[in-house]
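Enquirer: let me see the structure of the following:
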Amino acid sequence: MKELKPIRNEKDYMSALAEISPFVDKEPKKGSKEADRFELLLMLIEAYEAKHYSIDPPDPVEAIKFRMEQAGLKPKDLQPMIGGLNRVYEILNRKRPLTLKMIWKLHSMLGIPADSLIKQDDELHPA
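Expert: Reported below is the predicted structural model:
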């Protein structure tokens, strides 16, 4: 068995993936040396992927529209979280930014992750 080492490049990453692949369908018995190695390899792979393949949160308006589609909501259904229907349309058409109160309500009432809602418009479309 090879010595475990940090994943520093794509070659190391591919090697770790190849080593872990047999365990994906059939995890080793808990408490075994194989299980410990599997867990350590998973941690190394996850750390490498987080650093090199991170996924940015979606655009706030797209996150809202996605949740609306998932839940079958119409713009009028957002009024308790955003305000009057005209304000809902301003948000959906990017004419007005979300306020902290709106973000909190959308998060707590619709379960939209807060980090998806707090991204500023200038972060999304740099000049």
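Enquirer: switch to C-alpha atoms for all contacts and neighbour counts from now on
Expert: Noted.
Enquirer: can you report how many residues lie near the closest residue in space to L117 that isn't next to it in sequence?
Expert: Spatial nearest neighbour of L117, chain neighbours left out: P60 (4.5 Å); criterion: CA to CA, 6 or more residues apart in numbering. P60 has 26 neighbours, counted by other CA atoms under 10 Å.
Enquirer: thought P60 was touching I112?
Expert: No. Here P60 does not reach I112: they are 9.3 Å apart, not a contact under CA atoms under 8 Å.
Enquirer: how about residues contacting whichever strand or helix holds D12?
Expert: D12 is part of helix 10-25, with elements assigned from DSSP states H and E. Outside helix 10-25, the residues within contact range by CA atoms under 8 Å, 6 or more residues apart in numbering are I7, F38, L41, L42, I45, Y48.
Enquirer: the structure of the following sequence is requested for comparison with the preceding one:
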Amino acid sequence: MTLTFNHVVYRDLIAEFSPKVIETEEEYDRALAVVEQLTFAKARSPEEGALHKLLVTLIEAYEAQHYPMDESQPYEILQHVMESTGTRQADLVGVIGSSEVVSEVINGKRSISKVQAKALGEYFKVSPSLFT
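Expert: Next up is the predicted model:
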């Protein structure tokens, strides 16, 4: 059975939540609460899914303006992935090179090559693009 999008139901949801460009922390908190509720809904309707997508877009725009994130360097991402997975420097010896190469890569003294990025992606089971 394919669920169809009901514009009347969607209009009612829009009327209930009145989504608009988020300009204050209070509006941001309210949008986050609704998104959280919709995210964990057991059976989200297509209309609720559309509202969820709209609110996430508005939240992302607000966060980009008010909570900008600096772009991480590939070696910083590697450090984070290693820390979160409990990987030691010695574990990467042979994966991306000698212990000296591994140390230089992890400390940002040597850039990560495409071959090393691919090997790291396979090792950590993530996209190699994280490391480029």
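Enquirer: how about G72 of the first structure, what's its partner in the second structure?
Expert: Under the alignment (TM-score structural alignment), G72 of the first structure maps onto G86 of the second structure.
Enquirer: tell me the spacing between that match and H7 of the second structure.
Expert: 49 Å (CA to CA, to the nearest Å).
Enquirer: kindly report the same for E23 of the second structure.
Expert: 27 Å.
Enquirer: which other helices and strands does the next helix or strand after the helix holding D12 of the first structure contact?
Expert: As assigned by DSSP H and E, the chain's next helix or strand after helix 10-25 of the first structure is helix 33-52. Counting contacts by 3 or more CA pairs under 8 Å, 6 or more residues apart in numbering; DSSP states H and E, helix 33-52 of the first structure packs against helix 10-25.
Enquirer: next, the angle helix 33-52 makes with the helix it packs on.
Expert: Angle of helix 10-25 of the first structure versus helix 33-52, following axes from the mean of the first three to the mean of the last three CA atoms, to 10 degrees, is 130 degrees.
Enquirer: give me the buried positions along helix 10-25 of the first structure.
Expert: Residues of helix 10-25 of the first structure classed as buried by neighbour count (16 or more other CA atoms under 10 Å): Y13, A16, I20.
Enquirer: follow-up on the earlier one: report the separation between the match of G72 of the first structure and G121 of the second structure.
Expert: For G86 of the second structure relative to G121 of the second structure (CA to CA), the value is 16 Å.
Enquirer: since that was my last question, I'll sign off now.
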